[in-house]
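**Q** my questions are about this predicted structure, shown below with the sequence.
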Amino acid sequence: MPGSVVLVGGDPGIGKSTLLLQMAGQLAASDFRIAYISAEESPAQIRLRAGRLGALCESLHVMAETSLAAILDQLRSASPLAVVIDSIQTIYMPELESAPGSVTQVRECAARLVYLAKESGIPTFLVGHVTKEGTVAGPRVLEHLVDTVLYLEGERHHHFRILRAAKNRFGSTNEIGIFEMRDQGLIEVSNPSKLLLAERAEGVSGSAIVCSMEGTRPLLIEIQALVSRSSFGYPQRVATGIDAKRLSIIIAVLEKRCGHDLSSEDIFVNVVGGIRLDEPAVDMGVGLAIISSFRNKPIDAKTVAIGEVGLGGEIRPVNQIDRRVAEARSLGFEQCLVARSNLQGWKRPEGMEVVGVGGMEAVEALAFGSS
């Protein structure tokens, strides 16, 4: 949108600069004058990276500058179609006594850039690093100044990246972009479920398939669990890709409602592919993976578990169940375990067995038998 300001946040090295340089290169390839201003890299470094990404173009103008005054003067004289500032924490105003990256500098520099964008109508993209808590470094007011806040998520040592909108004045925040990091940059993943399940080993205990809604897109993702006798007095509970508190609740439900003694077991749960899941619809799959590893019995490779687990052990319904089941069927799965109340109000697809369950005890009996 003309005059819009977009803040792109993410961990260092996650691919923010790569994504925005690719975007700037595609816009410049259409004969639009784009300004890419870096306060972290030299023009020679940016040229090397642009060549690797296929973003070299005469209409893409690169400037290495940390002074906000010089940046504003250049933007007013050049009048580009769009501008990328990489990053907001490294530019500064000389008249302010505080150091670059401080609260005062980040707030004032961002406010000046927002004013220029609104005054001139130039869409502006700001790169922002995040803290250990996952928020954009600097004042929280920075997120209120901009029109759109995007977060690029993922693990640095995994291939997949998710671009997620936390705020959007001009559209929905329910859409996401899924990319794979390759030598030539970030490449769109058209069928992420198939790619995430490509390396799955069948016949191994502790593995369960869940379906999570990422924005409006259903994703089939593998949950892995490892339950092992603890060698120390206090058992470990390690969660990667899911909330650790949610894992503790599921373990407590399995102990109280299903009768499993997990008090002396180390439990490790991992979401394959570096994806982070915050949706309660994956609870049933997490519980099944833990039981599978504890009993050393594999789950049927063609089964998908979709449901939230309540404190009473009951399986609660989730939204958009028809889209989740359709995604599972399209990838060749034959059975879906869902909440009993999710069976009403929609037509099940042919070739897919959809089984309604009332609680985790019934889920365990169905997946592993009553013994």
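**A** Perfect, thanks for sending it.

**Q** from here on, contacts and neighbour counts on C-alpha atoms
**A** Noted.

**Q** now do the strands in the stretch 51-200 of the chain.
**A** Here the stretch 51-200 of the chain has its strands, by DSSP state E, counting those that start in this stretch, at 60-64, 82-86, 124-129, 148-153, 160-168, 176-182, 185-188.

**Q** buried stuff in the longest strand seen in the chain?
**A** For the chain, the longest strand by residue count, based on DSSP state E, is strand 217-229. Within strand 217-229, the residues scored as buried using 16 or more other Cα atoms under 10 Å are 217, 218, 219, 220, 221, 222, 223, 224, 225, 226, 227, 228.

**Q** got the strands of the stretch 51-200 of the chain as JSON lines, with distance to residue 75 columns?
**A** Putting the strands of the stretch 51-200 of the chain into JSON lines (distance: least, Cα to Cα, whole Å) gives the following:
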{"stretch": "strand 60-64", "distance to residue 75": "10"}
{"stretch": "strand 82-86", "distance to residue 75": "8"}
{"stretch": "strand 124-129", "distance to residue 75": "11"}
{"stretch": "strand 148-153", "distance to residue 75": "21"}
{"stretch": "strand 160-168", "distance to residue 75": "25"}
{"stretch": "strand 176-182", "distance to residue 75": "30"}
{"stretch": "strand 185-188", "distance to residue 75": "27"}
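
**Q** take this one as well and set it beside the first:
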Amino acid sequence: MVPPSRSESLMSLESPPAGSAPHAPPPSASPSAASPAAPADAAGAAPRPRLHYLDNLRVALTVLVVLHHVAVTYGNIPVWYYVESAQDPTGGLLDLLAVLNQAFFMGFFFLVSGFFVPGSHDRKGGRGFLRGRLVRLGIPLLAFLLLLRPVATLGVFQDYADQLPYWLFYLVSWDPGPLWFVETLLVFCLVYALLRRVGDRRAAPAAATARTAGRMPGPLAVAGFTAALIVLTALWRVLVPVGSYWPIIGVATPAYMPQYVLLFAVGALAYRRGWFDRIPAAAGWAALPVALAGAVGVGVGAVIGGTAAAPLHWSSLLYTTAEGVFAVSVIIVLLCLFQHRFNSQRALGRFLSANAYAVYFLHAVVLVGLGYAFAWWDAPAIAKFAVVGALSLPLCWGAAALLRAVPGAKRVF
């Protein structure tokens, strides 16, 4: 596992601002209830209804991010700034939650982020797109490193205070913490802009921004993608096993990089080909039993040591296979569920969506503060998880709303 303060956080950072097109790029703001339809896209296509369900998905996944880090605080996976290792069997349940989350939620965030990238590039052009990404992603990354990380790591530093000064501790323990996702997404966007520059020179202008109406790929295509993901991940983990950490740049879970890259690419293709315009309910129902079987496989693989086994060992391959199956199928289930059941927003939904990015930015210091506040309480791990988790969500969203009330903050968050 990665060292403390190098977490596997997540969040999609591409939510459109109020009243904008469903493919608009800014990270955090939610749609206006008075603007259910989006403007025509760059290719002159007819307006499309706003994809409220993607905003709601981001909120749900952001909740999982916060709870994920509460789980590693009180479980047996010491990868957070403040840790109380479980002293009772309920810690195993928190470990299972963390393992299942890690199998899919970061990849899901990259998929949703990838979906919003092509439309942003179409409207702004390459330079405008990159300027926007540097503001929306680069500023929070620097702000976390310079302002929030010193606060979050202060407790960790106390263990080394008699050995080295804080400035040296800060340098030798340098990493972006949960903002590793923002850092990685920024790199993906830079690569996308470079590929678009090369591709646009070879294609007619209309072809470069054309969108087609379609439906999700069929079962054979999904199965083929899942198989390719599993094979690439298994081969990648020969070089980068589960639990690896890339220092300096701070990518917390590089063993999952094939999933992140492929799902980001799928998100961009989904925008171009209209895969998310209408997801058939049958796809969700078909994927549900596969997701449940995959979840069981992930749990079994973790119990038998698949995460620590040598690359290409049968237990490692079982774990990797179950992860791939679970990740793809649960993403399809959630996309279908939210599109068909949660494709609208009221005031509360708009508030939660508008502040989700700021929650991701701030949640580390909120959780560390709550950890120290409840350090006195001797209780089962699952009980502390429940109480701290229940308190952390309203506190995180409240802190995010206060941050976004600062003049100019909404341009970034």
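**A** Now that the structure is in, tell me what you want to look at. All values derive from a computational prediction rather than experimental measurement.

**Q** what would you report as the TM-score here?
**A** Overlay of the two chains. TM-score (TM-score structural alignment, normalised by the length of structure 1): 0.20; 127 aligned residues with a Cα RMSD of 7.2 Å.

**Q** and the angle for the longest strand of structure 1 with strand 176-182?
**A** Using axes from the mean of the first three to the mean of the last three Cα atoms, to 10 degrees, one finds that strand 217-229 of structure 1 and strand 176-182 are set 70 degrees apart in direction.

**Q** after strand 217-229 of structure 1, next one along is what?
**A** Next helix or strand after strand 217-229 of structure 1 toward the C-terminus (DSSP states H and E): strand 237-240.

**Q** outside of that following strand, which residues touch it?
**A** Contact with strand 237-240 of structure 1 is made by 244, 247, 248, 266, 267, 268, 269, 270, 271, 276, as judged by Cα atoms under 8 Å, 6 or more residues apart in numbering.

**Q** for the fourth one, give its distance to residue 228 of structure 1.
**A** From residue 266 of structure 1 over to residue 228 of structure 1 the distance is 5 Å, taken as Cα to Cα, to the nearest Å.

**Q** got the buried residues for stretch 187-201 of structure 2?
**A** Judged by neighbour count using 16+ other Cα under 10 Å, the buried positions of stretch 187-201 of structure 2 are 188, 189, 190, 192, 193, 196.

**Q** the helix or strand encompassing the fourth one packs against which elements?
**A** Right, residue 192 of structure 2. If you go by DSSP H and E, residue 192 of structure 2 is part of helix 180-202. Helices and strands touching helix 180-202 of structure 2, by 3 or more Cα pairs under 8 Å, 6 or more residues apart in numbering; DSSP states H and E, are helix 91-133.

**Q** ok, back up a step: turn the contacts of strand 237-240 of structure 1 into a markdown table, including secondary structure and distance to residue 181 of structure 1.
**A** Shown next, in a markdown table, are the contacts of strand 237-240 of structure 1 (DSSP: H, G, I helix; E, B strand; the rest coil; distance: Cα to Cα, whole Å):
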| residue | secondary structure | distance to residue 181 of structure 1 |
| --- | --- | --- |
| 244 | helix | 27 |
| 247 | helix | 29 |
| 248 | helix | 33 |
| 266 | strand | 33 |
| 267 | strand | 30 |
| 268 | strand | 27 |
| 269 | strand | 24 |
| 270 | strand | 21 |
| 271 | strand | 18 |
| 276 | coil | 17 |
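
**Q** re earlier: need the strands of the stretch 51-200 of structure 1 in TSV (columns: mean neighbour count).
**A** Below are these laid out as TSV (neighbours: other Cα atoms under 10 Å):
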stretch	mean neighbour count
strand 60-64	19
strand 82-86	25
strand 124-129	24
strand 148-153	22
strand 160-168	20
strand 176-182	17
strand 185-188	17
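
**Q** helix, strand, or coil at residue 365 of structure 1?
**A** With DSSP: H, G, I helix; E, B strand; the rest coil as the basis, residue 365 of structure 1 sits in helix.
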